[in-house]
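Participant: Sequence below, structure please.
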Amino acid sequence: MMNIRSAPAVRYEMVDGTALIAIDNPPVNASSHDVRTALLEAVRQAEADEAVDAIAIFGAGRTFIAGADIREFGKPPKDPILPDVNNAIEACAKPVIAILHGTALGGGFEVALAAHARIALPGTQVGLPEVTLGVLPGAGGTQRAPRLIGIAKALEIITEGRRIGAEEALEMGLIDRIAEGEPRDVALEMAEEVRQGNLGTRRTGELQVSPDDAAIADVSERLKAKQAHLFSPHKAVEAVAGCTGPLAEGLAQERALFRQCIESPQRAGLIHAFFAERAVAKIPEAGATPRPVAGAGVIGGGTMGSGIATAMLLAGLNVTLVERDEEALARGRASVEGNLAQAVKRGKLDEAKRAAILAERLKATTDLGALAEADLIVEAVFEDLEVKTELFARLDAIAREGAVLATNTSYLDVDRIAAATSRPQDVVGLHFFSPAHVMKLIEVVVGDKTAAEVVATGFALAKRLRKIAVRAGVCDGFIGNRILAHYRKSVDYLMMDGATPQQIDPALTGFGFAMGPFAVSDLAGLDIGWATRKRHAAMRPAEERYIPIADRICEEGWFGRKTGKGFYVYPQGGKPEPNPEVARIIDEERAKAGILPRNFEDDEIVDRYMTAMIAEAARVLEDGIAQRPIDIDAVFLFGYGFPRFRGGPLHYADTLGAKELVARIERYAEEDAHYWQVPPLLARMAREGTRFADMNEG
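Facilitator: All right, here's what the predicted structure looks like:
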C-alpha cells in the first residue's frame, strides 16, 4: 500500500493497482467546492498513473455523497462545477467504480451515474430529488438515468424526486450489484472483480436510449393536471426528452434548462422552505438537556388522541391510552389499530410489527392512575378550558415527579392550564396537527414558567416522531391558529360581498394551496370553528363585522365531511358538489345586511387572503409569539398546506415588498377600517426598506 496524495475533503491511496478515492467531508460528504476540486484532481492523477488499472470512489463515514453543499445555495458557482467533474469521470480511460452506502442523492447520485459501474451496500438510498428544491438534475442526471433505465422510469424518479432503496434500484438497473461489507473493502473487492472480468463496466453516456413519446406525453399531461403551478418538474421533462441524441447535446440542453430553474422565483421559495425545516431548531433552550422519554400517556382517544398515540407507537414508545369509559376506549383503540393497519398498507410497517406493537406496547385503560409512571403525558380531550384545567389538577396528584405534562390545545391559555398544577415548570403545549400521525408540524407552546429542559424535551420528542417542532409563545391560537382566525375572516367577507365558496376555493388552489378554505373547513369539521366563535363571542368588539353564514350552516347540523354536508355535499363514493342550501343562506344574509353583491376577480381574492395572512403574521412576530419570520413560514408550510414553492407567507411577503402590502391594507381599509389595519412592524419596514428575511439572520 502506498499513500499518494491527501487533500481537504478527499483521501487518495493506491492498493495493488487500485486507486481508492474516499470522499471525506463530514457530516454528509456534500459535494462542496473542495470536494469537486479534489475529486477531479484525484481522478486525473489516477488516470495518468500507469500503475493504476482500476479506480474506486466511495464515501468515508456514514454516507456516500448525500447531495449538494447547502452552504453554497444561492451563491455563484465556482469551478470546477459538478457537470465538468462528472464528464471527466465518465471520460476516464480506466474503469471507475462507485461504491454507494447511506444516501447518494442529487449531485451525489449523478457522480455515481457518471461512473462505469455502481455497487450499493444494503440499505443504501439513491435518488434525484432536485425538483423539491425548484431545480432539475443539472449534472447529467436527466441524460444518464434514462440511458440506464429508460425514459418512462427516469421521468418517474426525476419528476417525483423520490428516494429509491437499493433493491429497487438494482431491479430498475440504476445500480449493478448489492454487496456486503465496509465501503473501502467493497471497493477493493469490486476492483478485483473488474480485473477478473466478473463485473462489467461501460460508459453510461454511450448507451442508446429508445425514444418514448408516449411516456413523455403522459407525464406532461399528469403534471399539467396536478402540478401546473410548478416550474422545475416541467423543465425536467423537457430535459429528459432530449436524451435520445448525442450526450453532449443533451447535457447542453440540460444545463440551459437548469439555469432557467435557478432564475425562477420558485427555486428561492423552495430553498427557503428547505432551510426553514432546519432553522426552527435554533431556540433559546437548545442547550438544555431533554428529559428521557420511554413511556408516554395519551388522554383522549378521539381523532387527535388516537393519532398522537399512533405516532408515538410508530416511533418506538410505549403508550398508555386513557379514555373516560369503556365505549370511548374501544373506539380509541380501534382508531389506533386502523391507523397502524394503514401504515402496513403503505409499506411503513409490516404485519408482524403491527401485531407486536398492539400486543406489547399499547395499553388502553379507563384508569387515569395508570399514568403514574409515564415520562410524558399528552392531554387531547375536548377543547374547553374548564375541562382541561380540572384534568391537569388531577394529573398533578397522579404523575410522577419530573414527568412532562403536555396539552394538545389548539387555542387555549397554556399558562392557565399550568396554573392548575403545583408544577407549572413541567407543563408545555404540544399542539399536534390532524391527523397527528401524518402531519409533520408540532407547535411547542412555551408558558411563562415552562422549564428549558421541558421545552427541549418537546423538540426531542418531535425529532423522534420525525416531525418538525416550532417554538411558540402563549396567546389565543399560538402562531398558526391565531393567524388563521384572522385571515379566515377575509374569505367570509369576500363571500358576503359577492364571491362564492366555489369561486374562492379554486382561486386559492390556483395560487398553490392543496385545498381551498371552505373545503378545509368541511374537512376539519365546521363544528370546531363554531365552538371557537361562540367562545370568542363575548370578547368580540362591537364594531367588528361578523358573518353568521357558517353558524347557520352548523345550526342545520351540517358539519362538513363528517356529516356528509357542509359548504359542500359529499355523496357516498362521489365527488363533492356545492351545497345548494348554502347559496340560499348566503342570499338571505346578504339581504339582511343590505349588501348588493359585486364581482371579484380571482387575483383580488388571492391578494386579500394573502394580505390578511401576512398582516396578522407581522403582529404575531411583533408580539414575540414567534421568534423569527422563518418560524411562521415553517408553521404554514408544514401545518397549513401553504404552497412550498412560495416559501411561506413571510417569504412571499418579501416578494411583494412592505410598501405594496401597506398600500393594499390602506386601500382595503376604506371599506372596513376595523379589519384592515396596518401592523406597526409592517409600516416601519415600508419606511426603512427592510424585509422579513433580514430578521431571520442570526
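Participant: going forward, measure contacts and count neighbours with C-alpha atoms only.
Facilitator: Fine.
Participant: OK, contacts around the most centrally placed residue in the chain?
Facilitator: Note on the chain: the residue nearest the mean C-alpha position is Phe638, at 5.3 Å, using C-alpha atoms, centre = their mean. Applying C-alpha atoms under 8 Å, 6 or more residues apart in numbering, we find Phe638 in contact with 439-441, 468.
Participant: between the residues you listed, which is nearest Val52?
Facilitator: For the contacts of Phe638, the residue nearest Val52 by C-alpha to C-alpha is Ile468; the value is 48.0 Å.
Participant: Please give the structure of this sequence too, so both can be compared:
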Amino acid sequence: MTNATLYQIHGRTAVIILNQPPVNSLGLALRTHLLADLKRAEADESVDAIVLASSGKLFCGGADISEFSSDDALAEPNLPQVCDALEASPKLVVAAVNGLALGGGCELTLACDYRIALPAAKLGLPEVNLGILPGAGGTQRLPRIGGVQLALEMITSGRPLGAAAMLDAGVIDNLYQDGGNFIQAAVDFAQELVAQHKPKRSCFEMSVDTSNISSEIFNEFRAAIARRSRGYYAPERCIQAVEAACELPLAEGLKREHQLFMECLDTPQARAQQHLFFAERGVAKIPGINPKTTATREIRKVAVIGSGTMGGGIAMNFINVGIPTQILDLNGEALERGLGVIRKNYEYTLKKGKLSQAQLDERMALLSGTTDYADIADVDLVIEAVFEKMEIKKQVFKTLDATCKPGAILATNTSTLDVDEIAAETSRPQDVLGLHFFSPANVMRLLEIVRANKTAPDALLTTVQLAQRIKKVPVVSGVCWGFIGNRATDSYLRESMSLILEGASPAQIDKVHTEFGMPMGLPSMVDLAGIDVGILTREDRKAFTTDLDPSHFAILHKLYAKQRYGQKTGRGLYIYEGRDKQEDPEVLELAAEAAKEFGVTRRSPEQISDQEILERTIYPIINEGARILEEGIALRASDIDIVLAYGFGFPIFRGGPMQYADEIGLERVLTALNKYRDTLDKGELWFKPAPLLERLVKEGKTFAQYQA
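Facilitator: The predicted structure follows:
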C-alpha cells in the first residue's frame, strides 16, 4: 500500500511529500500522516525548516470526495486542525506548489509561512461550486495574505488563479522558473529564509489591511455578483466570512467561518450542487461495458458534414485538442464561409488574450475543408450536422456507408430523429450512433450520446471517452423522439404556450421561470431562438409530440403567419428595440382569438397564479423524466439532471428536475399533477402521472434510490 506521505531530510530541512495519487486528496490517512510527519520534524532538533511538497503532477486537489458520505470527512485530525498545526509550528514551513492546489490543498499552502511555486501552478478555492465555503481557514487567511478584493473574487467565483497572478498579489513569495529539481529549489529557498532570519508569518498575528479599500466594498461586491449568484446560498456566506476576517482576530474568524460553513452544508443548494458534482463523475459508467476489458477504437482523424454554425462548432472541439478535422460541404461557398467563421471565432479569442497567435495558427493548420466525400474515406469518426430532415440525413448516411473505411464510427448530430432509422440506411449499424452537441457546440459542455439498438459497445465507449477528451460531459441516451433533453422539455414549451392561450402573459411566465432560476423564461427563449425555426423544425415531430394538439402552438403559428419571428425581426411574443423588449398587447389579442378558435377557456392574468405556472411548466418535466427513466432511455435519474442542467438551463442550485423533485418531495409533485389531470380539459392526456412516479410515492422512495 502506498504511504500517504513520504518523509525526507535534506540537510537541515525536513521535506514532507504528499503521496496519495492521483490528486493527493486530503482523506483521513493523508491528514493523519501529514500531522504525524509535522510533529516528527518539530521534534527533530537538527531540523530548522520544513517543506511541504507533492510527489505527483499537482500539489493537492482538496478534500477526498469518497469521504463525503462517511464519518471520515470530519474525523480527527480534520483539515482545520491540520492547517492550524502547520501555522502554529515553531519551525518555518514552506509550501512547494508544483501544480494545482485546490480547496483544502490551497488552504494547506495558506497555513504555511511562505510559498514557492512553479509557473504552471494554480491556486483556487472552488468550494462555492459545491454550495459551501472554504472550511479550513481559507476565508480568513487569504484576505490577510492576498487582500480583500482577491479573496472575494476567488472565494465567490471558485476560479483558480495562476502562479504569476498570485505572485503579484503577494500570496506566492517565489516563482521558480529555472527548470531544475523543484523540491531541492524549495529546500534551498527554505534554508535561505532561515539564513536571513526571516520571521514566521502566522495569520494569528496578522490583520487584514483595509487601508486601501472602500468602506462599501462588500455591498458593492454583492451588487456586482448579484446576477450570477441569484438563487445560490453560498456566495453571500462567502462574503460574510471575508467580512468577518476584516473584523475579527483569526481565532474568532475561524469560528465564524465554521458556523457559516455548517449553515451552507445543510441547504437544498448544497445538496443540489453536490448532487451534480457526483452525477457528472458518474455519467461515463455504462452498465455492461467494462472500460478495462473493452478495447476502444483509435480516433486520429475526424470529419464533420456541414459547415454551418453547428458543424463549425463541432469541428472546433476536435482541433482544440489536436485532432485533424475536415469539414465537408457540397456547397463550396458555404464551406469557405464556414471555415472563415471558425477563424474569426479564434481571432476573437486571441483578442481577449485567451489564445496565442501560435495556438491559433496550430489549430487552423489542423482544419481543412472539402466538397468531395472521397476525401474523408480514411477518417476514424464522421459527424453529420446537416439540416434536421430525415430524408436528408438518410442520404448522407448512405453516402458515408459507401465511402468511409470499415470500423469508422458514423455519428449523427440529430436532436430528435430516430437514430435506428438512420442506422438502417447503412450496412454497418453497429458503427452508427448519435452525438448530439448543444449550441454553441464549441462552448456547451453537454454531449448526448445516443446508443442505437445495434450500436457496438466499443463504438459507444470510444465516443464516451472521446467526449471527455474534448472536455464534454457525455450522457448516454437510448433512442426515442428527442432523446433525454428535448423529450423532457417538450412539455415546458407546450404548457407555456397553452398558458398564454388561457390568459397568462408572456411576461408573467418569464417572471416565474427566471425567479425559479432559469437563465431566461420560455417566451423570451422562443423569441431568441426564432419562432420560424421552431415552427419549421417541428414538422418532423408531429407523430411524436404535442403537435398532435394544434391548440398548444396556435399563438406561435399566428405570429409566424405575420412574419413575427422574434428578436431578429423586432417582434415576436414581445416587441424589441435592440436588446430592450416590451410587452405587446397584440399578442394577447391573438391569444384570445386562437382560444376562441380552439374552444379554450380564457381567464384573466390575475386568475392564473405564479404557482400554477410553475407547477404546469416544471412538474411535467419531472413526470416525463420518470417515464424516460422507467423506459431505460436514461441510465440514471442523475443523468437526466445533468442533461437538463448543462444543456437546457435548469438551475444548477436546484440540481436538475429529478433532484429538485426529490428535494421538495415526490408526493407534492404527484398531487399537483393529479390536480391538473382532474381540472384541465385535456388533463388526462398531458398530466397523467408516470407509473414510476406513482410507485415511488407509494414506496416512500426517491428518484435517487431508483434502480432499474
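Participant: what do we get in structure 2 for the residue nearest to the centre of structure 1?
Facilitator: Residue pairing (TM-score structural alignment): Phe638 of structure 1 is matched to Tyr646 of structure 2.
Participant: SS state for that match?
Facilitator: helix (DSSP: H, G, I helix; E, B strand; the rest coil).
Participant: So what does Ala452 of structure 2 match up with in structure 1?
Facilitator: Per TM-score structural alignment, Ala452 of structure 2 is aligned with Gly447.
Participant: So Thr412 of structure 2 sits against Leu433, correct?
Facilitator: Yes - counting by C-alpha atoms under 8 Å, Thr412 of structure 2 does reach Leu433; the two are 6.6 Å apart.
Participant: now the helices for the stretch 501-650 of structure 2?
Facilitator: Under the criterion DSSP state H, counting those that start in this stretch, helices of the stretch 501-650 of structure 2 are mapped to 506-516, 522-529, 531-537, 554-561, 585-598, 610-630, 637-647.
Participant: which residues touch the shortest one?
Facilitator: Taking C-alpha under 8 Å, 6+ apart as the criterion, the residues outside helix 531-537 of structure 2 that touch it are 388, 526, 556-557, 559-560, 564-566, 572.
Participant: Of those residues - the most surrounded one?
Facilitator: Neighbour counts for those, by other C-alpha atoms under 10 Å, peak at Gly572, which reaches 28 neighbours.
Participant: show me what contacts it?
Facilitator: Applying C-alpha under 8 Å, 6+ apart, the residues near Gly572 of structure 2 are 527, 531, 559, 564-566.
Participant: so what corresponds to it in structure 1?
Facilitator: Under TM-score structural alignment, Gly572 of structure 2 pairs with Gly566 in structure 1.
Participant: Report the separation between its match and Ile504 of structure 1.
Facilitator: Gly566 of structure 1 is 16 Å from Ile504 of structure 1, where distance means C-alpha to C-alpha, to the nearest Å.
Participant: Then Gln196 of structure 1?
Facilitator: When Gln196 of structure 1 is compared with Ile504 of structure 1 (using C-alpha to C-alpha), they lie 67 Å apart.
Participant: Looking at the two, which one has more neighbours?
Facilitator: Ile504 (24 against 10).
Participant: how about whatever residue of structure 2 lines up with that one, what does it touch?
Facilitator: In structure 2, Ile504 of structure 1 lines up with Ile509, judged by TM-score structural alignment. Contacts for Ile509 of structure 2 (C-alpha under 8 Å, 6+ apart) come out as 496, 521-523, 610, 613.
Participant: can we see that at 7 Å?
Facilitator: Neighbouring residues of Ile509 of structure 2 by C-alpha atoms under 7 Å, 6 or more residues apart in numbering: 521, 613.
Participant: now do Val171 of structure 2
Facilitator: 145-146.
Participant: quick one: what helix or strand has it in it?
Facilitator: Using DSSP states H and E, Val171 of structure 2 sits within no helix or strand.
Participant: distance of it from Cys203 of structure 2?
Facilitator: 12 Å.
Participant: cool, and Thr702 of structure 2?
Facilitator: 46 Å.
Participant: Which of those two has more residues huddled nearby?
Facilitator: Cys203 (25 against 19).
Participant: so what's the aligned partner of that one in structure 1 closest to, chain neighbours aside?
Facilitator: Superposed on structure 1 with TM-score structural alignment, Cys203 of structure 2 falls opposite Thr204. Spatial nearest neighbour of Thr204 of structure 1, excluding adjacent residues (C-alpha to C-alpha, 6 or more residues apart in numbering): Arg144 at 6.0 Å.
Participant: what do we get in structure 2 for that neighbour?
Facilitator: Under TM-score structural alignment, Arg144 of structure 1 pairs with Arg141 in structure 2.
Participant: now swap in Ala330 of structure 1 and tell me
Facilitator: Residue pairing (TM-score structural alignment): Ala330 of structure 1 is matched to Glu336 of structure 2.
Participant: picking up where we left off before, what's the distance between the closest residue to the match of Ala452 of structure 2 other than its chain neighbours and Asp426 of structure 1?
Facilitator: Counting by C-alpha to C-alpha, 6+ apart, Gly447 of structure 1 lies nearest to Asp415, which is 5.4 Å off, once chain neighbours are set aside. For Asp415 of structure 1, the distance to Asp426 of structure 1 (C-alpha to C-alpha) stands at 11 Å.
Participant: and what of Phe58 of structure 1?
Facilitator: Taking C-alpha to C-alpha as the measure, Phe58 of structure 1 falls 47 Å from Asp426 of structure 1.
Participant: Ok, Glu192 of structure 1 next?
Facilitator: Taken as C-alpha to C-alpha, the span from Glu192 of structure 1 to Asp426 of structure 1 is 60 Å.
Participant: Over to Ile504 of structure 1?
Facilitator: Applying C-alpha to C-alpha to Ile504 of structure 1 and Asp426 of structure 1 gives a distance of 44 Å.
Participant: ok, now Ile625 of structure 1?
Facilitator: 20 Å.
Participant: out of everything not next to it in sequence, what's closest to Val635 of structure 1?
Facilitator: Gly480 (6.3 Å).
Participant: list the contacts for the counterpart of Gln430 of structure 2 in structure 1?
Facilitator: In structure 1, the residue matched to Gln430 of structure 2 (TM-score structural alignment) is Gln425. In this structure, Gln425 of structure 1 makes contact with 449-451, judged by C-alpha under 7 Å, 6+ apart.
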